[in-house]
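In: sequence plus predicted model, see below.
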Amino acid sequence: MKSDLLVIIPAYNEEENIENVVSFIQKKYSKYDYIVVNDGSRDHTADICRKKGYELLNLPVNLGLAGAFQAGLKYAYARGYSYAIQFDADGQHRPEFIEPMLERIKEGYDIVIGSRFITTKKGSSLRMIGSKMITVAIKLTTGVRVADPTSGMRMFSKNMIEEFAKNLNYGPEPDTVSYLLKNGAKVSEVPVCMDERQAGESYLNVVNSGKYMLKMLISILLVQNFRKRG
């Protein structure tokens, strides 16, 4: 029986993690449909998915997280899913929080974010300072406080799935959340816990984290004022 929720798992060079992530969802959370979006991985991610018979959308080139997730949303739109959630392939996201996020979005929200910082204070690392600054920037430009704007665990309604599927310049990033808030989207947060990456290394090292935070701030404070909606 088809679920009304699709779990989208973008994966780039996640051969060390993908089997654990998908097999856990299959065994414990089989009520949800899922799709692995292999983002042009250079390792054996796609081979493992094929061998295990996982639901796979295989991209021939690397599009980056935004492009891979948008491809997943196009898949969700084409197949008529009511909800879709971004779920990391590195083992950081915990599927037990999908249900409370689903309950929340069914209350009439467009986007529900799995937030680490509703009841927990942010630390003083460069990434956390950047997250605080993005929270302030979104508040200044939209009037809405988003406690965990950089959380990758985001759930989208049917309307948002269509919005992302039909607009090529949409990536699931804090600046897009800010833009959609300005355009009337209803956003909520649900408290979650996240684990450390199970294996491998994240591309978000200190330098890349700094670049990312700066890019988001510039986009939220300046670029979004000129963005056109499709």
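Out: Perfect, I can see it now.

In: make it CA atoms for all contacts and neighbour counts henceforth
Out: Noted.

In: burial of Q26, as a residue count?
Out: Look at Q26: counted by other CA atoms under 10 Å, it has 15 neighbours.

In: how far away is it from K51?
Out: When distance is defined by CA to CA, to the nearest Å, Q26 is 15 Å away from K51.

In: what sits up against the helix or strand hosting V112?
Out: Assigned by DSSP states H and E, V112 falls within strand 111-115. For strand 111-115, the external contacting residues (CA atoms under 8 Å, 6 or more residues apart in numbering) are 97, 101, 104-105, 147-148, 151-157, 160, 185-193.

In: filter the residues you listed down to the buried ones and hand me the ChimeraX line.
Out: To isolate the buried ones among the contacts of strand 111-115 in ChimeraX, judged by 16 or more other CA atoms under 10 Å, type:
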select :97,101,104,105,147,148,151,152,153,154,155,156,157,160,185,186,187,188,189,190,191,192
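
In: mark which of the contacts of strand 111-115 are part of strands, please.
Out: Counting by DSSP state E, the contacts of strand 111-115 place R154, M155, F156, V187, S188, E189, V190, P191 in strands.

In: next up, a structure to set beside the first:
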Amino acid sequence: MPTPPTRVLVIVPAWNEEANVGATVAEIRDSAPSFDVVVVDDGSTDATARIAGDAGATVISLPFNMGVGGAMRTGFVYAQREGYDAAIQVDADGQHDPKDISRVLDGLALADISIGARFAEVGSYEVRGPRRWAMRFLASVLSRVSKTRLTDVTSGFRAANARAIAQYVHYYPAEYLGDTIDSLVAAVHAGLTVTQVPVAMRPRQQGVPSQNPLGATIYLGRSMFALGLALVRGAMMSRRSAH
């Protein structure tokens, strides 16, 4: 049975989020004052790094944009190197409510990975059309793979214990949906367990979310491809570890 974490690192991946990152860091520090915060500045061309530092976060600046997967892997390497018991991702755009950090971390008492699920009877977050179909299909497949009922496998609001941090340092892909689908499939095939806890998603604080019919249809196709690739990779990794 996983043990509750004592030292927790909040990892905030941020790319050109100068309008949001300061308030996000301040809210995290207010809601979880005993946890450390690191902002991974993913090659931003604006004042993200300066504002995050002014708000009280440790800042790791990447020389160019690597995507959420690359930024998060950097955060996990830092977490392992500094000896944290757990790490949790909180997005810089303000959609993840820092008040739910402790709730998501509580899931680590049951599993190695705890996902803050947006479609678990809490809040009013809603997605329609092809994007919703894709999310449901992904959740149904990953539920079978993990042998656990999951409703929101694309949520980035997730926590990892020390075992999961080590797995993510070993393998955490940077390509499309790699940070959510591929990393989760690989972790399950490596023997890690997963659970979910219900959370409410908030609207993006500043900026405009990229959701439109064309984008949703493209998301459906790309997510199916990403899932297929993840399952093939996971099976290959599982066979290699068995030999």
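Out: That came through, no problem. From a predicted model like this one, the values you see are computed outputs, not experimental measurements.

In: please state their TM-score.
Out: After superposition, the two chains reach a TM-score (TM-score structural alignment, normalised by the length of the first structure) of 0.87; 227 aligned residues with a CA RMSD of 2.5 Å.

In: secondary structure class for the residue lying farthest from the centre of the first structure?
Out: Relative to the centre of the first structure, the most outlying C-alpha is that of K51, 25.9 Å out, by CA atoms, centre = their mean. Recorded secondary structure, K51 of the first structure: helix (DSSP: H, G, I helix; E, B strand; the rest coil).

In: which residues of the first structure fall in strands?
Out: Remark: strands assigned in the first structure by DSSP E are 5-11, 33-39, 56-59, 83-86, 111-115, 154-156, 187-191.

In: what about the fifth one, how far off from the second structure?
Out: Between strand 111-115 of the first structure and the corresponding residues of the second structure, superposition yields a mean separation of 0.3 Å, by mean CA distance after the TM-score superposition for the first structure.

In: T176 of the first structure maps to what in the second structure?
Out: Using TM-score structural alignment, the partner of T176 of the first structure in the second structure is S183.

In: give the contact list for the residue nearest to that match when sequence neighbours are not counted.
Out: Once flanking residues are discounted, S183 of the second structure sits nearest to Y172: 5.4 Å by CA to CA, 6 or more residues apart in numbering. Residues in contact with Y172 of the second structure (CA under 8 Å, 6+ apart) are G69, G70, R73, G178, D179, D182, S183.

In: and the last one, how many neighbours does it have?
Out: Think S183 of the second structure. Neighbour tally, S183 of the second structure, other CA under 10 Å: 21.

In: that one contacts V169, doesn't it?
Out: No: the criterion here is CA atoms under 8 Å, and S183 of the second structure misses it with V169 at 10.5 Å.

In: that older thread, now the two most distant members of the ones in strands among the contacts of strand 111-115 of the first structure.
Out: F156 and P191 (16.4 Å; CA to CA).

In: quick one: residues contacting the most centrally placed residue in the second structure.
Out: With distances taken as CA atoms, centre = their mean, G156 lies nearest the centre of the second structure, 2.8 Å away. Counting by CA under 8 Å, 6+ apart, G156 of the second structure makes contact with Q89, V90, D91, I115, G116, D179, T180.

In: want to throw those into a markdown table with neighbour count?
Out: A markdown table is the format used below for the contacts of G156 of the second structure (neighbours: other CA atoms under 10 Å):
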| residue | neighbour count |
| --- | --- |
| Q89 | 24 |
| V90 | 26 |
| D91 | 24 |
| I115 | 28 |
| G116 | 29 |
| D179 | 24 |
| T180 | 21 |
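
In: CSV for the residues you listed, including distance to Q206 of the second structure?
Out: Converted to CSV, the contacts of G156 of the second structure look like this (distance: CA to CA, whole Å):
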residue, distance to Q206 of the second structure
Q89, 19
V90, 16
D91, 13
I115, 24
G116, 22
D179, 23
T180, 23
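
In: of these, closest to R204 of the second structure?
Out: The shortest approach to R204 of the second structure among these belongs to D91, at 10.0 Å (CA to CA).

In: aligned partner of the closest one in the first structure?
Out: With TM-score structural alignment as the criterion, D91 of the second structure pairs with D88.

In: mind listing what that match touches?
Out: With CA under 8 Å, 6+ apart, D88 of the first structure has these contacts: I9, P10, A11, G152, M153.

In: and what of M101 of the first structure?
Out: Applying CA under 8 Å, 6+ apart, we find M101 of the first structure in contact with V112, I113, G114, M155, V190.

In: in JSON lines: these, plus distance to G230 of the first structure.
Out: Shown next, in JSON lines, are the contacts of M101 of the first structure (distance: CA to CA, whole Å):
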{"residue": "V112", "distance to G230 of the first structure": "22"}
{"residue": "I113", "distance to G230 of the first structure": "24"}
{"residue": "G114", "distance to G230 of the first structure": "27"}
{"residue": "M155", "distance to G230 of the first structure": "21"}
{"residue": "V190", "distance to G230 of the first structure": "29"}
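
In: that'll do, ta.
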